[in-house]
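Novice: Here is a sequence with its predicted model. Questions after.
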Amino acid sequence: MQSTVNYLWHTDDLLGQGATASVYKARNKKSGELVAVKVFNTASYLRPREVQVREFEVLRKLNHQNIVKLFAVEETGGSRQKVLVMEYCSSGSLLSVLESPENAFGLPEEEFLVVLRCVAHVNALSGPKDSLPPKVSPRHEAVPGQRASSPLSAVAGMNHLRENGIVHRDIKPGNILRLLGEEGQSIYKLTDFGAARELDDDEKFVSVYGTEEYLHPDMYERAVLRKPQQKTFGVTVDLWSIGVTLYHAATGSLPFVPFGGPRRNKEMMYRITTEKPAGAIAGTQKEENGPLEWSYTLPVTCRLSLGLQSQLVPILANILEVEQAKCWGFDQFFAETSDILQRVIVHVFSLSQAVLHHVYIHAHNTIAIFLEAVYEQTRVAPQHQKFLFEGHFWVLEPNLSAQHIAHTTASSPLTLLSTASETPKGLAFKDPAQDIPKFFPKVDLQADYTTAKSVLGAGYQALWLARTLLAGQELMLRGLYWCVETFQATCRRTLEVTRMALLFLSSSLGTESVAGMTEMQELKKVTELRSRLRALAEALSRCSHSITESQTSLSNLRSELLKNRDQVHADRSIQQIQYCLDKMNLIYKQFKKSRMRPGLGYNEEQIHKLDKVNFSRLAKRLLQLFQETCVQKYQTSLVTHGRWMREVHETRNHLRMVGCSVAAYNTEAQGAQESLSKILDQVSHQLLQDRTREAQVSPPLTAPYPSPALTDLVLQMQELCEEMKLLAFDLQDNNRVIEGLSRPPSAPDS
């Protein structure tokens, strides 16, 4: 046990160890509160006095939620070693999070954004303001009077920390600690300011600190390769370290990897970082003495959405730049990261692609900008974008603010309909079974642990993909179901209007000609009009029959969708994969514990061999489930989805044409009815005049009014015309709905 005046710790509770100090978990003697104590060793006192006190001074100067707090500086009782008493972060570091097999291929998007926010906050301390103003593109221009949407914006942290003009010089995942907040959220805090120092605007430094994988190439050349050079370093060296850290968090691996690894091939490591082309964010050498391969995008195994990747990649490309003159400054870096963090995410599921997109948009932007962002990811032009949300059409007016867009989630996105009929491509992914290692027959505790960790990481990637593929199937079925329901409602409405028109036409055609009309010139016109109305009635009857057929087809499709939805809900492959992972995880933890031992006894070694066999069997079963159940079902669902989408497109186009025909027939019928009404009105008026003249010559036996049959016919025609006008209004409204579902197939996409 060791102690200071107020704190007590055991040397077994080691949290971390470096060249000059060790960090332990300790307790306050009075309150029992857990803290972390950094105890400096003898070697630390060989450093110059100003270097020894620098960390104390830096921590005392800084006060930020994303920096580990300094509580006190004390001394041990006997050796009087300096002890920093600091905030204890119980959940390890970002490195330990990334070392977990669950994150072998990078963090989930939500967690990565937390890391980005915390790194953007605290790394404002990496240096003073740049001398040049940031180059902000038009998409980042703020609306006058518009404030950032997040109270924890990166700018707030930047303003506080940049005032202190400090460069950290050892930014890496191991120096970003993690703790859980009261609501279970991750909070990341920068620690280890042993290499930090204050630096003015144009001041340079020559001393070298840091961890080699995260070092700026100029510092790497001197510190690792030991090559003499006269270069000085500015505050932007931290930006390189931030870039490597963010790439590591996004992908689970380092961006620059020579054959054999960074620590084994240092010359090639330096060559990769210095020869990197502009715009490249990663470089690897896959064969000994082989060529270098450059990447300009994040790998397909990355879990970040393409929407976030499109925002992140330009940042990485501009801070992973060797030449300091070409590298972004901190103002530009924080402007761009703040821009990402202040955006809202709109989840959009493209029904024609069968892909879920994350669209990052500012709340103060217009919907027109959102529609363009959707186009960038889906290639569906704004004029051809129609959206459904929770089963209803969601009309987006381009001039309105993006705040009017519905609140979406990954499980409840906007569903995008496109007029183009294309084969769904689905999610692009890499099979986790590719390139996974196998156990060597010989017992090698370190090698067995490493192999188990890699295989388990592939298993967790398979689980994540399986969940993503299953969620995609659910979104496909749900989106199609909503389309079918919408089209059925359109069918019912069109059919109702068509039947009303037929009823009115039948009523008109069923009325007999009145007596006295046979001698009139208008009889021929009446006959022609009635013949025309009869033809229209027959055409509307055919439309009614066609709509009924569409209803039957949609009902059949609806039944298929419900059947497939039940099958998706009954799928248990996720639970089976999770079961295999739980069993594998127990063996992995045992391997992790065993690797720290010098060797195993005979019985323990036999158990270890059996564990390897069981682990391999479980891994084979897991990957088999993924490939033969999850992937095959997904691929089958894509084929079926494509067939159903073609049916939906055909039905939509058919309904549009039928709706147009009904509208045209209705217009024509309305004109015929009005003509017929006018003729009958004229006949009625003429008969009335004739009867009046006859009455003046001789007293009438009956009242001088037209016959009841003719009067009823005229009134019926007038009523029918009014009904047809209402019918025309209904059809116009109905056609607007149909037109909203589709454009003519020949319409261009852009």
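Specialist: Looks like it came in fine.
Novice: going forward, measure contacts between C-alpha atoms and count neighbours the same way
Specialist: Fine.
Novice: quick one, strands of the stretch 201-350 of the chain?
Specialist: 256-257, 282-284, 293-295, 344-350 (DSSP state E, counting those that start in this stretch).
Novice: can those strands go into CSV with extra columns for distance to residue 378?
Specialist: Formatted as CSV, the strands of the stretch 201-350 of the chain follow (distance: least, C-alpha to C-alpha, whole Å):
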stretch, distance to residue 378
strand 256-257, 31
strand 282-284, 26
strand 293-295, 23
strand 344-350, 7
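Novice: for comparison:
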Amino acid sequence: MQSTVNYLWHTDDLLGQGATASVYKARNKKSGELVAVKVFNAASYLRPREVQVREFEVLRKLNHQNIVKLFAVEETGSSRQKVLVMEYCSSGSLLSVLESPENAFGLPEEEFLVVLRCVVAGMNHLRENGVVHRDIKPGNIMRLLGEQGQSIYKLTDFGAARQLDDEEKFVSVYGTEEYLHPDMYERAVLRKPQQKAFGVTVDLWSIGVTLYHAATGSLPFVPFGGPRRNKEIMYRITSEKPAGAIAGSQRRENGPLEWSYTFPITCRLSMGLQSQLVPILANILEVEQAKCWGFDQFFAETSDILQRVVIHVFSLPQAVLHHVYIHTHNTISIFLEAVYKQTNVAPQHQEYLLEGHLCVLEPKLSAQQIAHTTASSPLTLFSVASETPKGLTFRDPALDLPKFVPKVDVQADYSTAKSVLGAGHQALRLARTLLAGQELMLRGLYWFVELLQATCRRTLEVTRMALLFLSSSLGAESNVAGMPETQELKKTTELRSKLRTLAGVLSRCSCNITETQMRLSNLSAELAGSRDQVHEDRSVQQIQCCVDKMQLIYKQFKKSRMRPGAGLSSAPIRPHGILFCQLVDQETWFLSVSTRPWLQRGADSQAGQGEF
């Protein structure tokens, strides 16, 4: 146990550890309130005095809901080590959220927007107070739950922070390798002598890497073998990145560098949000500091995203649900153009249904006139032009399954289980998306058929009224029979002949409409039956059951990994199977079980049985 005058903690309650300090979960001695205490070690006191007190001074002047609060600065009783008493965030960090297998391919859209909003607000407060953080990364963004269960993210760890105006420069190097600006990486990691000075925009590079990581679950710049193993290539990727690219990788040893200008297909963000986000990342992940956006433009562009509202549009030609981000002050014309960019359906060809009713959108009206939508109750878009439909594109989760290591290794088994579980969660999300899309497609088609039936009924009614009128007109023909033939009578006779022909055409049309009505009625009944089958589909529940079993396997390996000396010499019992899901087509799921009789080393293995 360790303590200060007012706080108490145990060294087992470690929350995090760095080069100069450790962070523990502690309690107030009087109230029992949970706090986080940052205890500085001996190495921290080797730094210059002004560096030692910099973090205290920075935190004292900051006061914002998206920055971890400083409550007090105290000292331990015996060693008199400095202790920062700070707000405790019970839900870990953004890094721990991203480390969860459920988020192996990035955060869901709603959670990502919360992260974006909180990071932007926190950084805006830093800039208003002339502070540069210099170590922005997911591990330094803490998470806690609000009173209504919503996530709140807060910037923390201001050990590298310092006062710096927009035009000022600094030469000292801080930060974490994967999130460092290339100029800082060159000097700090590669140890190359250079005289470059750095400005506040280095924080923007770190924010860009962090946002990409949150959106995709992966780092944007990855050399073969990983960033920590191949530092020279890591520097090449970041420093040679072409304008507009937001990611770069090297897929094989000594292979070429490959650039990406979009998010990967596995990203969970909608195309509507991705299209807004990519230009921002492209301009803050800019190597040349002179070409990089400043904070003013970054705040303006991100605020523009956060102030938009989402209109959910389900495209029947694509069977895809779209998120269309627009401002409430925009016109419907701008909304129609945004839909065109995502669906390739021209504005003049767009027709909409909302809950089965035709929805007429006047281009000149305000977008506020558009009814409220949700993912389960979107606007249903159909096109009056004949186009080649393009369906949902996705990556088969089975392609992301790792290779199984033949030897027993707790760390390798843990990593494998984690990757397989991540692919399992992705398969589950894909199944839900496909099933929800199928439901929306069948519902939209049912409404469209109902609309056609209503049109047929109205057309048939008008046709029958026209036939009745023609019949009454033609019934007067007998009144003119036997009268002397005149020029006018001849014209009347010709007109009556044309009317009889028209009546025949209308009669045939009436029969055709009646026949079409019967076909549409049968199609409507068939679509209703298909919707019932979708509701009875249990594939999602089956995959969920599979993922739950995989979760138990993962937890077992995670627990085993934490045991002292875990490894080949003290291998635990390996689970009897690793289950995973593979999408064969859009309707069939193949469940595969890899079964191997992994046994714990013991008498049987010594007797020559149960070999690994």
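Specialist: Received it, and whenever you're ready, just let me know what you need. On a predicted model such as this, the values are computed, not experimentally measured, just so you know.
Novice: quick one: TM-score?
Specialist: Overlay of the two chains. TM-score (TM-score structural alignment, normalised by the length of structure 2): 0.93; 589 aligned residues with a C-alpha RMSD of 1.9 Å.
Novice: closest one to residue 454 of structure 1 among the strands of the stretch 201-350 of structure 1?
Specialist: strand 256-257 (17.0 Å; C-alpha to C-alpha).
Novice: picking up where we left off before, turn the strands of the stretch 201-350 of structure 1 into JSON lines, including mean neighbour count.
Specialist: JSON lines is the format used below for the strands of the stretch 201-350 of structure 1 (neighbours: other C-alpha atoms under 10 Å):
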{"stretch": "strand 256-257", "mean neighbour count": "23"}
{"stretch": "strand 282-284", "mean neighbour count": "23"}
{"stretch": "strand 293-295", "mean neighbour count": "15"}
{"stretch": "strand 344-350", "mean neighbour count": "23"}
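Novice: And the strands in the stretch 451-600 of structure 2?
Specialist: Using DSSP E, counting those that start in this stretch, strands in the stretch 451-600 of structure 2 cover 577-583, 589-595.
Novice: Ok, which of the strands of the stretch 201-350 of structure 1 comes nearest residue 646 of structure 1?
Specialist: When these are ranked by proximity to residue 646 of structure 1 (C-alpha to C-alpha), strand 344-350 comes first, at 14.8 Å.
Novice: residues in structure 2 matched by the closest one, start to end?
Specialist: Aligned by TM-score structural alignment, strand 344-350 of structure 1 corresponds to residues 309-315 of structure 2.
Novice: and the residue nearest the centre of structure 1, how far is that from residue 632 of structure 1?
Specialist: Among the residues of structure 1, the one closest to the centroid is residue 358, at 2.6 Å (C-alpha atoms, centre = their mean). Residue 358 of structure 1 sits at a distance of 26 Å from residue 632 of structure 1 (criterion: C-alpha to C-alpha, to the nearest Å).
Novice: residue at max distance from the center of structure 2?
Specialist: Taking C-alpha atoms, centre = their mean as the measure, the residue most remote from the mean C-alpha position of structure 2 is residue 484, 85.7 Å away.
Novice: do you know how far that residue is from residue 494 of structure 2?
Specialist: 16 Å.
Novice: Equivalent analysis for residue 443 of structure 2, please.
Specialist: For residue 443 of structure 2, the distance to residue 494 of structure 2 - C-alpha to C-alpha - is 51 Å.
Novice: more neighbours, these two?
Specialist: Between residue 443 of structure 2 and residue 494, residue 443 has the larger neighbour count (other C-alpha atoms under 10 Å), namely 20 against 12.
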